[in-house]
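1. The following block contains a protein sequence and its predicted model.
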Amino acid sequence: MADQQQNTVKVQLVRSPIGTKQSHRDTVRGLGLRKLNSTSELQDTPAVRGMINKIAYLVRVL
């Protein structure tokens, strides 16, 4: 199982979280995104998918 490739999802912050709810800003940070256009590669889990869905208007899935 160690040889098996983990499914990953790459997300990019395309809109500023300024002016959004605090929980949405926390979710952006939780996904490892800092500056505009920064990208993060994460494991494709239901928890990560839920976080992406919550802030779908701020990010792009690559």
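-> Arrived safely. Numbering: from 1, shown residues only.
2. from here on, contacts and neighbour counts on C-alpha atoms
-> Fine.
3. Correct me if wrong: residue 28 contacts residue 56.
-> No - counting by CA atoms under 8 Å, residue 28 does not reach residue 56; the two are 10.3 Å apart.
4. wait, what's in contact with residue 39?
-> Neighbour list for residue 39: 10-13, 33 [criterion: CA atoms under 8 Å, 6 or more residues apart in numbering].
5. Going by residue numbers, what spans are strands in the chain?
-> Along the chain, the segments classed as strands by DSSP state E run 8-13, 39-43, 59-61.
6. okay, now the one to match up with it:
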Amino acid sequence: MTKIRVTQVKSKIRRPQNQKRTLDALGLRKMNQVVEHEATPSIIGMVNTVKHLVSVEEIK
């Protein structure tokens, strides 16, 4: 399975509670923090929920 690198590029201040919780579930707590996850359907769905707050790269 492929891996993805998710970087938080915008703040979660003044965002709905579900988006804040999604960022926390992804492991993103601070600006410019980077986490790596397996590209499972549940992770992809979480990334799509906050796609305007994060940047995503595929890792080979």
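-> Structure received. The structure presented is a predicted model; accordingly, all values stated were derived computationally and were not measured.
7. Any chance you could compute the TM-score here?
-> The TM-score (TM-score structural alignment, normalised by the length of the second structure) is 0.91; 57 aligned residues with a CA RMSD of 0.7 Å.
8. re earlier: with respect to residue 24 of the first structure, which of the strands of the first structure lies nearest?
-> Closest approach to residue 24 of the first structure among those (CA to CA): strand 59-61, 11.4 Å.
9. got the contact list for that closest one?
-> Contacts of strand 59-61 of the first structure (CA under 8 Å, 6+ apart): 9-15, 52.
10. so which pair among those residues is furthest apart in space?
-> Within the contacts of strand 59-61 of the first structure, 9 and 15 form the most distant pair, 18.4 Å apart (CA to CA).
11. okay, these two: which has more neighbours?
-> The residue with more neighbours, out of residue 9 of the first structure and residue 15, is residue 9; 16 against 13, by other CA atoms under 10 Å.
12. Aligned to that one, what sits in the second structure?
-> In the second structure, the residue matched to residue 9 of the first structure (TM-score structural alignment) is residue 4.
13. Pick out whichever of residue 28 and residue 56 of the first structure has more residues nearby.
-> Neighbour totals were compared for residue 28 of the first structure and residue 56, and residue 28 leads with 21 against 14 (other CA under 10 Å).
14. The second structure: which residue goes with the more buried one?
-> Counting by TM-score structural alignment, the partner of residue 28 of the first structure is residue 23.
15. Then residue 60 of the first structure?
-> In the second structure, residue 60 of the first structure lands on residue 55 (TM-score structural alignment).
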